[in-house]
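This is a predicted model, with the sequence first.
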Amino acid sequence: PFEVLRRIIEFMLILSFAWGLIKTLDVVQDLIQRYYQLESGDNLRARKLFTQLQFVKRVAVGLIGFLAVGLVLMSFATVRRLGTGLLTSAGIASVIVGFAAQRSISNLLAGFQLAFTQPIRLDDVLVVEGEWGRVEEITFTYVVLNIWDERRLVLPLNYFIEKPFQNWTRSSARLMGTAFLYADYNVPVEALRTELHRLLETNPLWDQRVCALQVTDSKERTVELRCLMSAANASALFDLRCFVREHMVAFMQANYPESLPRTRALLQDEETGKNTLVGIK
């Protein structure tokens, strides 16, 4: 009875110590998260730290759990003898296991590479497979993207090592964006340029870095106008582009309706032979 009680107490001490170490890691993570806020505007340093912290914590928890279970099992003589027998065939077994788990091992190595070289970080804005989203979670084997419409895109870690993707927050969250307008050749470009500047000055989403309107193309019926602007982050830029597009179209409708795209036709009177130029909206 005393031997059984001793074993139970020994197991409980080992497991309690392991549990205490894991909870200590949770406390350290919480303290760091309180000091560094991901919700702040300039969170590049926090995203770097949290990406490494998340991966290192998971490795540490895995090692603690493995060692705790190992210590418990090795306290049994039968398990120790079995372990000695396994060591004699460890060479062959390691080759077989390594071949069978090569995908898992490559993902684990990719995880280390992502954690410390950091082509992506937590809360990064990515465009992957034509989808726009934020990095929500990085595990040992996969990355979860929170897509803008609240879907989740799950990708293996190797994807970010082997394939190209867009990272909109690699060094800064600031971005430039465009809104295109198509108008008739008689459009007053300078008046539209002045209106664009006025609109951006009244909108708090504009970060006051870039404001430009240029004729970027001319087609057989219309000219292409590009409104170029900048914002502090991708979400603000999307809303700002929609705002500019809506108000510039309304400005043209109210003040220069004759500059909206139209099709011109040349009509000839059969009796007089006189030509008449007409515009069809």
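Thanks, I have the structure now.

C-alpha only now, for contacts and for neighbours.
Noted.

now the strands: where do they sit in the stretch 151-281 of the chain?
152-156, 166-167, 175-183, 206-218, 223-231, 263-268, 275-280 (DSSP state E, counting those that start in this stretch).

quick one: the fourth one to chain centroid distance?
Averaging C-alpha positions (CA atoms, centre = their mean, to the nearest Å) puts strand 206-218 26 Å from its chain's average.

and the comparison structure, right after this:
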Amino acid sequence: MPEGLHLSPWSATALAALLAVAVAAMAHRIAAVVLRRATAPVPVVRAVVIACIPVMRVLLPLIALQLVWQAASDDLRYIGSVRHLNGLLVIGGACWLLIAAIGGLANGVIAQHPADVEDNLTARRIATQAHVLSRTAMTGVVMAGVALMLMTFPGARQVGASLLASAGVVGIVAGIAARPVFSNMIAGLQIALAQPLRIDDVLIIEGEWGRVEEITGTYVVLRIWDERRLIIPLQWFIEHPFQNWTRTSSEILGTVFLFADYRLPLDPLRAELQRVLEAAPEWDRRVGILQLTDVTERTLQMRVLVSARSSGLAFDLRCRVREALVTFIQREHPDCLPQVRLHGQGSPLVPAGAASPAPGVG
């Protein structure tokens, strides 16, 4: 070989590194095509593969480079630092791969149970478990990855050992600081397993009505009806009572209260209620009744009980029924609106809330 073609040790190593990266890239492309086709009949596995393919595009070259650096001569300048840096990148890439696989698995499981159906209780339960458990697992992977990276530094082992062995003020402060993090993680596992709430559940918390929009590893996002967001730590749900309107089913009953004079006939009002319900798309045809629930010295109290498939539909149905029945009373029986009767023969009837006639007025 001519003398000009001789390569320095670093040049030969760099050439080998370029060749290794090219081979890794080619292997990645072939493996991606094969795995996509092979996992097509299994949607969950396919979701994991699709999530991991972008990560492997980076991780495979890093592994190939690490093999080249390990095979290189120890006499090369800075080879130790290059090996260490590449090793850290491989650890980070491996953690990234695990996180992507966990996320792909969760998304694949959720995709198998769509929530855009009328009875989506099972889908919401599975989605909640998948979200919470996957994020808890991702947190564990990140912590393990950081620990492995730190252990590659000689001083980190000594620091870690001294911290574990210490039982003084540092240990107390660290325990107090870490308590909210671990308590929320444990609360997340409890919520995922016991499921007192799920994604898209309707909750009443601190007097606020809203739907569960997101469950993270540390908090729950409640989307309030007026588009505000209420952020609640996971631990709060373990320690405080709250209302869940969709715990076992999204079906719910709604009430409408009406007040009228004693002279109002109830049968026409019941017939009007039935007519309104038959024309209402929100009504699920389970419950639709009008009852006289109370009488006072001035008015009758009537309760209308209606049913709907969800709390949102129940609210709309209540508004529709309330407006229709009030309009019916105003149109057909205006004299049966709440009245105030004055003592004395021939005294007029005054609508409730109106000012009484002045003394001496006949």
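All right, it came through fine. The structure presented is a predicted model; accordingly, all values stated were derived computationally and were not measured.

Now do the same for residue 116 of the first structure: its match in the second structure.
Mapped onto the second structure by TM-score structural alignment, residue 116 of the first structure lines up with residue 193.

quick one: that match from residue 205 of the second structure, how far?
Distance of residue 193 of the second structure to residue 205 of the second structure, given as CA to CA, to the nearest Å: 21 Å.

right, and the strands of the stretch 151-281 of the first structure - which one's nearest residue 61 of the first structure?
Across the strands of the stretch 151-281 of the first structure, residue 61 of the first structure has its closest neighbour in strand 152-156 (21.4 Å, CA to CA).

what does residue 325 of the second structure align to in the first structure?
In the first structure, residue 325 of the second structure lines up with residue 248, judged by TM-score structural alignment.

got it, and residue 128 of the second structure?
Counting by TM-score structural alignment, residue 128 of the second structure lines up with residue 51 in the first structure.

what packs against the one helix or strand that match maps to?
In the assignment (DSSP states H and E), residue 51 of the first structure maps to helix 44-74. Secondary-structure packing of helix 44-74 of the first structure (3 or more CA pairs under 8 Å, 6 or more residues apart in numbering; DSSP states H and E): helix 2-35, helix 77-88, helix 102-117, strand 131-138.

picking up where we left off before, okay if I get the strands of the stretch 151-281 of the first structure as TSV plus mean neighbour count and distance to residue 72 of the first structure?
Compiled in TSV, these are given as follows (neighbours: other CA atoms under 10 Å; distance: least, CA to CA, whole Å):
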stretch	mean neighbour count	distance to residue 72 of the first structure
strand 152-156	16	34
strand 166-167	16	45
strand 175-183	19	55
strand 206-218	15	60
strand 223-231	21	57
strand 263-268	11	84
strand 275-280	10	86
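
Leaving out sequence neighbours, find the closest residue to residue 57 of the first structure.
Closest residue in space to residue 57 of the first structure, ignoring its immediate chain neighbours: residue 25 at 6.9 Å, by CA to CA, 6 or more residues apart in numbering.

repeat for residue 98 of the second structure
Excluding its sequence neighbours, the residue lying closest to residue 98 of the second structure (CA to CA, 6+ apart) is residue 141, at 7.3 Å.

Okay, the one you found and residue 9 of the second structure: tell me how far apart.
Separation of residue 141 of the second structure from residue 9 of the second structure (CA to CA): 38 Å.

Compare the two (neighbour count), which wins?
Neighbours were counted for residue 141 of the second structure and for residue 9 using other CA atoms under 10 Å; residue 141 has more, 18 against 14.

so who does the aligned residue in the first structure for that one touch?
Residue pairing (TM-score structural alignment): residue 141 of the second structure is matched to residue 64 of the first structure. Residues in contact with residue 64 of the first structure (CA atoms under 8 Å, 6 or more residues apart in numbering) are 18, 21-22.

do residue 133 of the first structure as well
125-127, 145-148.

Show the buried residues in the residues you listed.
Buried by 16 or more other CA atoms under 10 Å: 125-127, 145-147, out of these.

Among those residues, which ones are in helices?
Secondary structure from DSSP state H places none of those in helices.

The residue mapped onto residue 169 of the first structure from the second structure: neighbour count?
In the second structure, the residue matched to residue 169 of the first structure (TM-score structural alignment) is residue 246. As a burial measure, residue 246 of the second structure scores 19 neighbours (other CA under 10 Å).

Residue 201 of the first structure too?
For residue 201 of the first structure, using other CA under 10 Å, the count is 14.

What is the equivalent residue in the second structure for it?
So residue 201 of the first structure corresponds to residue 278, using TM-score structural alignment.

Stretch 318-326 of the second structure vs the first structure, mean deviation?
Once the two are superposed, stretch 318-326 of the second structure sits an average of 0.4 Å from its aligned residues in the first structure (mean CA distance after the TM-score superposition for the first structure).

buried ones in that stretch?
Under 16+ other CA under 10 Å, the buried positions of stretch 318-326 of the second structure are 318, 321-322, 324-326.

circling back: which one's more surrounded, residue 193 and residue 205 of the second structure?
Using other CA under 10 Å as the criterion, residue 193 of the second structure and residue 205 rank with residue 205 on top: 17 against 14.

next one: the host helix or strand of residue 37 of the second structure to chain centre, how far?
Using DSSP H and E, residue 37 of the second structure sits in helix 9-38. Offset of helix 9-38 of the second structure from its chain centre (CA atoms, centre = their mean): 40 Å.

so the following helix or strand past it matches what in the first structure?
Using DSSP H and E, the helix or strand that directly follows helix 9-38 of the second structure along the chain is helix 43-71. Using TM-score structural alignment, none of the residues of the first structure align to helix 43-71 of the second structure.
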